[in-house]
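K.L.:
sequence and predicted structure, then a few things I'm wondering about:
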Amino acid sequence: MISAAVILLPTRYHPLTVVGGLSLLKRAIFTAQRAGAKTCYLVSAHTAEQTSALRRSLAGDLRLSSRLVWLGPQETPPDPQPGGPDAEQCLAFEVQTVFAADLARDLAEAAAPQAVWAVGQAPQDCALVVFPLPALPTALARLQTAGAELAGGDWGAAVQRFAAEGYFLAQVSRPSLAAGVEKALLLSLPNPRDGLVDAYLNRKLSRPLTRLLLRTPLTPNHITLLSCGVGLLGAACFWGGGYAWPILGGLLLQLSAVVDCVDGEVARVKFLESPLGAWLDITLDTLVHIAIFVGVGIAVWKQGGATYAPLLGGALAVGAAICFPFVTMAEKTEEQGKQQGGWENAIIQNMIEGLTSRDYSIIVLLCALVQKLSWFLWSAAIGVQVFWCILAVLLHKAGRLNWAVFSSRSLDA
């Protein structure tokens, strides 16, 4: 288990180079935190003035949760403070190394007690090193005198190699490489709940937009609100009836689905995920769905389909509203379901993954193009009622029908 991290700041690299809306320095610290580090030792070979500028760049960032210990070439580090009997490993890497936190965690799990494991082909090109925490004082002393270069470390044992195939790992050795690493980083962060339309259409359209918005102060919650606004505008278009208005509504719904991909991408790249953000996302998604369903009912009625079309649209909207608390409950008790196992939890997981994909948006657009929105209306109005009934029964059977998840404390956790 990783309890500390040594982040090296050699002079030949630029810690304030921005990748994905974050400086390499911030990205290194946040990744170390995500890997489990409670203390980050920042070993700098820069001048005192340059190091002071680096420290100022971190001021006021609420994402910083670890204790930061800055060390220059001549400074004596404090004694390490292990967090418990299992917190016995330290992660070391240079600031230009961009990697996924799960690589560091898996590297630590692979390392036996008192063993040293590294990612890299040879001692001189190690990208990440995990070593026993008791070796930290010796390692820090060597790294301070080695110009904050990872190759100069003394880990106290022979280094074993860890195969990093399948993990994201990149080096921003010069600022001109930042754009390429940023693009690769985005490609490495897929959402496991993506449907076919998300994977083959929405994500391909969302990533260029994400890279643009990463350079702005917009937060994921701002982007969620933007996605909701586009979706509601699309729902309003369906009220126009006829042929062109529903098509425009379908196109705006599809655009809303693309923007809805962006908020999660920005959150993951900038380490801005939060329970509140996830709740806002699903709440506003549900609002858009309800508005679209009502709009489709009005569109079918205005197209002369049937006088009961608005009632079907209303039933569909009510069904979507009833689904909302059960879907939220399923998502908030997901870890409980994984621990329990069983067929009920497996079915719940598949149902939620299918529902939270955005594939239905393309179905609405296609139905509008061929003037068969009534087909969507009938199938969805029946399907949504069946869905929430089955989900409620399965949650009850799995012991996950817990209304306490809607407390304010749960949202802020």
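P.N.:
Looks like it came in fine.

K.L.:
from now on I want contacts and neighbour counts done on CA atoms only, so please keep to that.
P.N.:
OK.

K.L.:
surely L316 and F293 touch.
P.N.:
Yes - here L316 reaches F293: they are 6.2 Å apart, a contact under C-alpha atoms under 8 Å.

K.L.:
joint contacts of these two?
P.N.:
L377 (C-alpha atoms under 8 Å, 6 or more residues apart in numbering).

K.L.:
now the strands for the stretch 1-150 of the chain?
P.N.:
Assigned by DSSP state E, counting those that start in this stretch, the strands in the stretch 1-150 of the chain fall at 2-9, 18-19, 22-23, 39-44, 67-71, 89-94, 97-99, 116-119, 128-132.

K.L.:
who's in contact with the second one?
P.N.:
Applying C-alpha under 8 Å, 6+ apart, the set of residues contacting strand 18-19 from outside is 24, 178-179, 181-182.

K.L.:
do that again at 10 Å, thanks
P.N.:
With C-alpha atoms under 10 Å, 6 or more residues apart in numbering as the test, strand 18-19 has contacts from 24-27, 98, 172, 175, 177-183, 185, 211, 214-215, 269-270.

K.L.:
just these: which are in helices?
P.N.:
Among those, the members found in helices (DSSP state H) are 24-27, 178-183, 185, 211, 269.

K.L.:
and the comparison structure, right after this:
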Amino acid sequence: MSESTLQRGAELQGLSTAILLPGAGLFGDRPGRGLTDVGPLTSIGGLSLFQRTVLTLQRGGMRQLIVLAGSDEELLKHALARGARVTIPVRWMPVREFPLDDPRTWESLATEVRGFCLIAGVQAVFSKGLIEHLRQSVRDGEALVVTREAGPVEPALGRRNPAVALQEGRLISFHNHPGQEGHQVAADLVVLPASILTPPNGAAASPSGAAEPAGMIPVRRWLERAAVEGRVRVVAAAAHAGLWYRDVWDHTSAGLAERTLFRSLKGEAEGFVDRYFNRTFSRLLTRLFLRMKCSPNAITMVATAVGILSAVGFGIGTYSAGIVAALLFQLAAVIDCCDGEVARLTFTESPFGAWLDIAMDNVVHIA
């Protein structure tokens, strides 16, 4: 057996499969009900929520995706075909044939999962680092549930994920009482070993014995049962560690998620002017370039053209021309930040784009 085959087999034993639920939340939303304010095709930072979720998972190291899609399957496929290239296999399973509340759906999925699977909704924006952290944190037979801090404004009760009670980093229970600001709330992002998807016959519906409402996804029941055995660890999302997570349930939360995305673009080696001046104005222009669907390379050429115009102004030699040239040179520096921001936001970075950016910077400096 070849070394590459052995390596791929080892990867599949860990966390390499993601199951996406575009039409439902893991805890609160019933399949098929839909979300009225925003949805999988809502644009955040130049990409739809569904596109961004898929590409973030790909960048985070996922090797295969399974999408349990509803009536919007064709729209989702069309959205995924646009923009950045998806290089991992994507399998589409219609929920009309594989109902999310049917145990047989999850038993069939368990046969395709070796080791662990990540189950995620798409009504959120999260970092590549969070996915990488989850992949590194899996332990045999244990589940992971990602949590976020409750904020001052939370979704309506029918769409709110449960708060969590934990002890020493392990889940004790869920509860539906509104959490106070700063309390931990379950996110639509969990990691489950394949064995949890196929519980033994006769397993209880839930530790409390309460009947599960029709149409509900059984994720909460699985986690509660595993928590009784001490097999659920909690991973708290943390912006300062690059493990950020933002729920999106309305247009206000969508704006907050987009601001979080832009803040994540800061480089560690940026100087004072870049961080507090150029980046402040570049974000405004980046939003404009995203709406205009400009490619990063096209933005690089715009910055180059503005830079060359500034050189012409300096060459004229008059006082007024020098003032205009200085302003144009600063504008070129601001636009020069935008190409990288658009590339990172839309997952369209490339070696050629990096070379072009450096080459055009040198052209402007020589001019």
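P.N.:
That came in fine, so what should we check first? In this text the structure is predicted, and so the values were computed from the model without any measurement.

K.L.:
after superposition, what is the TM-score?
P.N.:
The TM-score (TM-score structural alignment, normalised by the length of structure 2) is 0.69; 279 aligned residues with a C-alpha RMSD of 2.7 Å.

K.L.:
before we move on, back to that, okay if I get the strands of the stretch 1-150 of structure 1 as TSV plus mean neighbour count?
P.N.:
Listed next are these as TSV, based on neighbours: other C-alpha atoms under 10 Å:
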stretch	mean neighbour count
strand 2-9	28
strand 18-19	22
strand 22-23	18
strand 39-44	24
strand 67-71	15
strand 89-94	26
strand 97-99	20
strand 116-119	24
strand 128-132	26
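
K.L.:
any idea which of these gets closest to R203 of structure 1?
P.N.:
strand 18-19 (19.5 Å; C-alpha to C-alpha).

K.L.:
whereabouts in structure 2 does the closest one align?
P.N.:
The aligned range for strand 18-19 of structure 1 in structure 2 is 43-44, by TM-score structural alignment.

K.L.:
what distance separates the matching stretch from the centre of its chain?
P.N.:
Mean-position distance between stretch 43-44 of structure 2 and its chain equals 11 Å (C-alpha atoms, centre = their mean, to the nearest Å).

K.L.:
equivalent analysis for stretch 133-145 of structure 2, please.
P.N.:
18 Å.

K.L.:
in structure 1, point out the residues matching that stretch.
P.N.:
Counting by TM-score structural alignment, stretch 133-145 of structure 2 corresponds to residues 106-118.

K.L.:
name the residues of that stretch that are buried.
P.N.:
107-108, 111, 114-118 (16 or more other C-alpha atoms under 10 Å).

K.L.:
quick check: closest non-adjacent residue to the counterpart of P217 of structure 1 in structure 2.
P.N.:
In structure 2, the residue matched to P217 of structure 1 (TM-score structural alignment) is K293. Nearest residue to K293 of structure 2 in three dimensions, chain neighbours excluded: G46, at 7.9 Å (C-alpha to C-alpha, 6 or more residues apart in numbering).

K.L.:
got the buried residues for stretch 303-316 of structure 2?
P.N.:
Applying 16+ other C-alpha under 10 Å to stretch 303-316 of structure 2 flags 303-311, 313-314 as buried.

K.L.:
residues contacting the most centrally placed residue in structure 1?
P.N.:
Nearest to the mean C-alpha position of structure 1, by C-alpha atoms, centre = their mean, lies R268 at 3.2 Å. Contact criterion C-alpha under 10 Å, 6+ apart gives 20, 186, 189-190, 220, 262 as the residues in contact with R268 of structure 1.

K.L.:
all helices for the stretch 1-150 of structure 2, in order.
P.N.:
3-13, 49-59, 73-81, 103-110, 128-137 (DSSP state H, counting those that start in this stretch).

K.L.:
host element of L265 of structure 2?
P.N.:
Secondary structure assignment for L265 of structure 2, by DSSP states H and E: no helix or strand.

K.L.:
hang on, it packs against T286?
P.N.:
No - distance between L265 of structure 2 and T286: 11.8 Å, which falls outside the contact criterion (C-alpha atoms under 10 Å).

K.L.:
from V191 of structure 2, how far out is I119 of structure 2?
P.N.:
As judged by C-alpha to C-alpha, to the nearest Å, I119 of structure 2 and V191 of structure 2 stand 6 Å apart.

K.L.:
what sits in contact with each of these two?
P.N.:
With C-alpha under 10 Å, 6+ apart, I119 of structure 2 and V191 have common neighbours 17-19, 145.

K.L.:
how many neighbouring residues does the equivalent of L252 of structure 1 over in structure 2 have?
P.N.:
Using TM-score structural alignment, the partner of L252 of structure 1 in structure 2 is L328. Number of residues near L328 of structure 2 (other C-alpha atoms under 10 Å) recorded here: 21.

K.L.:
check contacts around L328 of structure 2.
P.N.:
Contacts of L328 of structure 2 (C-alpha under 10 Å, 6+ apart): 303, 305-311, 313, 322, 334.

K.L.:
just A163 of structure 1 next, same as before
P.N.:
A163 of structure 1 touches 103, 107, 118-121, counting by C-alpha under 10 Å, 6+ apart.

K.L.:
out of everything not next to it in sequence, what's closest to the counterpart of it in structure 2?
P.N.:
Mapped onto structure 2 by TM-score structural alignment, A163 of structure 1 lines up with A236. Spatial nearest neighbour of A236 of structure 2, excluding adjacent residues (C-alpha to C-alpha, 6+ apart): T147 at 4.8 Å.

K.L.:
isn't that neighbour right up against V185?
P.N.:
Yes - using C-alpha under 10 Å, T147 of structure 2 is in contact with V185, at 5.2 Å.

K.L.:
wait, doesn't G255 of structure 2 sit right on V125?
P.N.:
No - counting by C-alpha under 10 Å, G255 of structure 2 stays clear of V125, with 11.2 Å between them.
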